[in-house]
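[1] please find the sequence and the predicted model below.
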Amino acid sequence: MPSFHPFPKLPLELRLAIWEMTVEPREVEVRIVKPTPEDPLEVQWSHPSQWHYIDSRRCNEAMSDVPTSTRAERKARRKAEQDWPRYRPYVHMVSSTIPGVLHSCREARNHGLYQQISLDVDKKHEDHRYVWLNLEIDLINIGTSFLNYFIPIASFLKRLKLRRANTDEWWSEYEKDLLPSFKNVENIYVVCVDGFWGWGDDDVFNYEWPCPYENLVFIDEHSPMGYLEVGHLDVDRICQKIADGEPFAHDKDF
């Protein structure tokens, strides 16, 4: 049935319940591009007006993981590249479109199914940017963007995905100390840029992960078995197999 014309005549409680049933978990890719100094620590004590402009290289780097499989996604990326506000303090870009239910009517938009979240410094700017998120169920994929950019909304996030190399000194010595700021995160997905080997050290499990260990998922996109998602205990086991020179034969090994 393409449409249900009597829908507006249903009781309000029933209509709202139906709107809520349209909400599904999404993986929302957010990319932060911020004109920062060479030393990320300077972000903590200097004003954005003192930072350098955002050059095209950094724009392209931030957009590298944004999907371009559909016409709408390609159009959105071209627009972002062409209309890039070079001197904006910082900007976040999102790969997903506005949830379809928000296009339907004012009642659906006002019901609080999604929240407008913005990380822009200049909230009075005419090109003020925001993204619609359901913070209870959406998986927020920040890629390689620094965690400190998300501190303003850290306590609201429930599901977080990030791409890191544990061999990167900035992450292992400094940035991982920001994890407790995401105190309400229930699930964390880590794409291991340096492979599982870099994440098998016991020190990783001494990090102050805000979620239970069983809710940690580590991802190796280029393992001997191809793409793998495993729990924290399996990371150490796989690393031990590598150290012992044991072959990777079947899925059952994992």
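    Done, it's in. Residues are numbered from 1 along each chain as shown.

[2] alpha carbons only for contacts and neighbour counts from here, please
    OK.

[3] residue 229 - nearest residue in space that isn't next to it in sequence?
    residue 219 (4.5 Å; Cα to Cα, 6 or more residues apart in numbering).

[4] neighbouring contacts of the helix or strand hosting residue 240?
    Assigned by DSSP states H and E, residue 240 falls within helix 232-243. Residues from elsewhere that reach helix 232-243, judged by Cα atoms under 8 Å, 6 or more residues apart in numbering: 196, 197, 199, 200, 201, 213, 214, 216, 217, 218, 247, 254.

[5] another structure for you, compare them:
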Amino acid sequence: MSTFHPFPRLPIELRLRIWSLTAFPRMIHVKRQCVGDHGEFGLQYMATSTPCPPVVQVCQESRRYAPYRRAFTTGAEPRYIWVNFESDMICNDGSHDLLNLEPHQQDIQRLRLPIDDELAYDYITIHGDQEFKKFTNIKEIHIAVDLQFAGFSIEFLAATVNKCFNGFDNKVKFLDVGSGYMMDANQLRILSDWKNYYSFDTHGRANVDTFEGAIRFMRILDNILTLSEMHAIDDENAKIKQDQQFL
């Protein structure tokens, strides 16, 4: 049976519970629509290419009680985007203004930033250390990196982590969109150190030039730790420090 016709006859408490369980994780792509090529005349509205969650289109009751809210209602011609900030990951598609997500910096818990050109990278390295402080409730940050464009390297990524994400290291993941590999900030530092000290030939050239190739080579050498292994090391270090306190 595709339709449960007695649903309206269920107790209101049960119906509200059902609506509350309809949320599922989504990637919400948002983009600032401005007047002028570079927004020099101001924000008109925030737009998205992500379809709205089906539950908000069922009926008035579902729109009212589903775990979604109208967000990004800013600009001269404001619109809205349905968002559940607990489960949805917000992805800003504007490379020159990646962290400008007014007025929801404190609402956003999951954030994805595409670093796919020099403009996006420059924005993060110049403004990131200050702008990330506005995201006070952040739980997860994904940096989606396209390493195909010229001039980008693992060293730049490591420098970005050190500069911008102090205090966020355990929440940051780096994703290579070409290979699908994902690393946390600590693993990225290990990879950067390996490339700096072990991957150069006698002429000073790096043997491995791509993120995917470097990861594959490190896996062969068994020089990269998995996230679970790193957690185990952290737990062991914490135990050692605790034991030392009693000596």
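    Perfect, thanks for sending it. Just so it is clear, the structure is predicted and the values come from calculations on it, not from any experiment.

[6] what's the TM-score for these two chains?
    The TM-score (TM-score structural alignment, normalised by the length of structure 2) is 0.70; 199 aligned residues with a Cα RMSD of 2.8 Å.

[7] which SS state does the residue nearest to residue 229 of structure 1 fall under?
    What DSSP: H, G, I helix; E, B strand; the rest coil gives for residue 219 of structure 1 is strand.

[8] structure 1: which residue goes with residue 176 of structure 2?
    Aligned counterpart of residue 176 of structure 2 in structure 1: residue 220 (TM-score structural alignment).

[9] please report the distance of that match from residue 116 of structure 1.
    Look at residue 220 of structure 1 and residue 116 of structure 1: by Cα to Cα, to the nearest Å, they are 32 Å apart.

[10] tell me which of these two has more neighbours.
    Each of residue 220 of structure 1 and residue 116 has its neighbours counted (other Cα atoms under 10 Å); residue 220 has more, 21 against 11.

[11] give the aligned range of stretch 43-51 of structure 2 in structure 1.
    Taking TM-score structural alignment, stretch 43-51 of structure 2 hits residues 89-97 over in structure 1.

[12] pull the contacting residues for the residue nearest to residue 101 of structure 1 when sequence neighbours are not counted.
    Using Cα to Cα, 6+ apart and skipping residues adjacent in sequence, the residue nearest residue 101 of structure 1 is residue 108, 6.6 Å away. With contact taken as Cα under 8 Å, 6+ apart, residue 108 of structure 1 is in contact with 16, 19, 101, 102.

[13] any of those residues buried? List them.
    19, 101, 102 (16 or more other Cα atoms under 10 Å).

[14] list the residues that contact the first one.
    The contact partners of residue 19 of structure 1, taken as Cα under 8 Å, 6+ apart, are 101, 108, 113.

[15] looking at these, which is nearest residue 143 of structure 1?
    Closest approach between those and residue 143 of structure 1, by Cα to Cα: residue 113, at 24.9 Å.

[16] for residue 21 of structure 2, the count of nearby residues, please.
    Around residue 21 of structure 2 there are 10 residues (other Cα under 10 Å).

[17] need the single longest strand in structure 2, by residues.
    For structure 2, the strand with the greatest residue count under DSSP state E is strand 27-34.

[18] who wins on neighbours among the contacts of helix 232-243 of structure 1?
    residue 196 leads the contacts of helix 232-243 of structure 1 on contacts (other Cα under 10 Å) with 27 neighbours.

[19] what's near enough to touch residue 172 of structure 1?
    Contacts of residue 172 of structure 1 by Cα under 8 Å, 6+ apart are residue 166.

[20] go on, residue 113 of structure 1?
    Listed by Cα under 8 Å, 6+ apart, the contact partners of residue 113 of structure 1 are 19, 20, 23, 134.

[21] so which of those residues comes closest to residue 230 of structure 1?
    Within these, the smallest distance to residue 230 of structure 1 is 25.7 Å, found for residue 134 (Cα to Cα).

[22] in structure 2, what residue corresponds to the closest one?
    By TM-score structural alignment, residue 134 of structure 1 lines up with residue 84.

[23] against residue 164 of structure 2, how distant is its match?
    Residue 84 of structure 2 is 26 Å from residue 164 of structure 2, by Cα to Cα.

[24] tell me which stretches of structure 1 form strands.
    For structure 1, the strands defined by DSSP E occupy 27-33, 91-94, 115-117, 131-133, 139-141, 159-164, 187-192, 216-223, 226-231.

[25] now those strands as CSV including distance to residue 60 of structure 1?
    As requested, the strands of structure 1 are exported to CSV (distance: least, Cα to Cα, whole Å):
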stretch, distance to residue 60 of structure 1
strand 27-33, 10
strand 91-94, 12
strand 115-117, 23
strand 131-133, 20
strand 139-141, 18
strand 159-164, 17
strand 187-192, 20
strand 216-223, 22
strand 226-231, 25
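
[26] quick one: closest of these to residue 78 of structure 1.
    Residue 78 of structure 1 lies closest, by Cα to Cα, to one member of the strands of structure 1: strand 91-94, at 12.4 Å.
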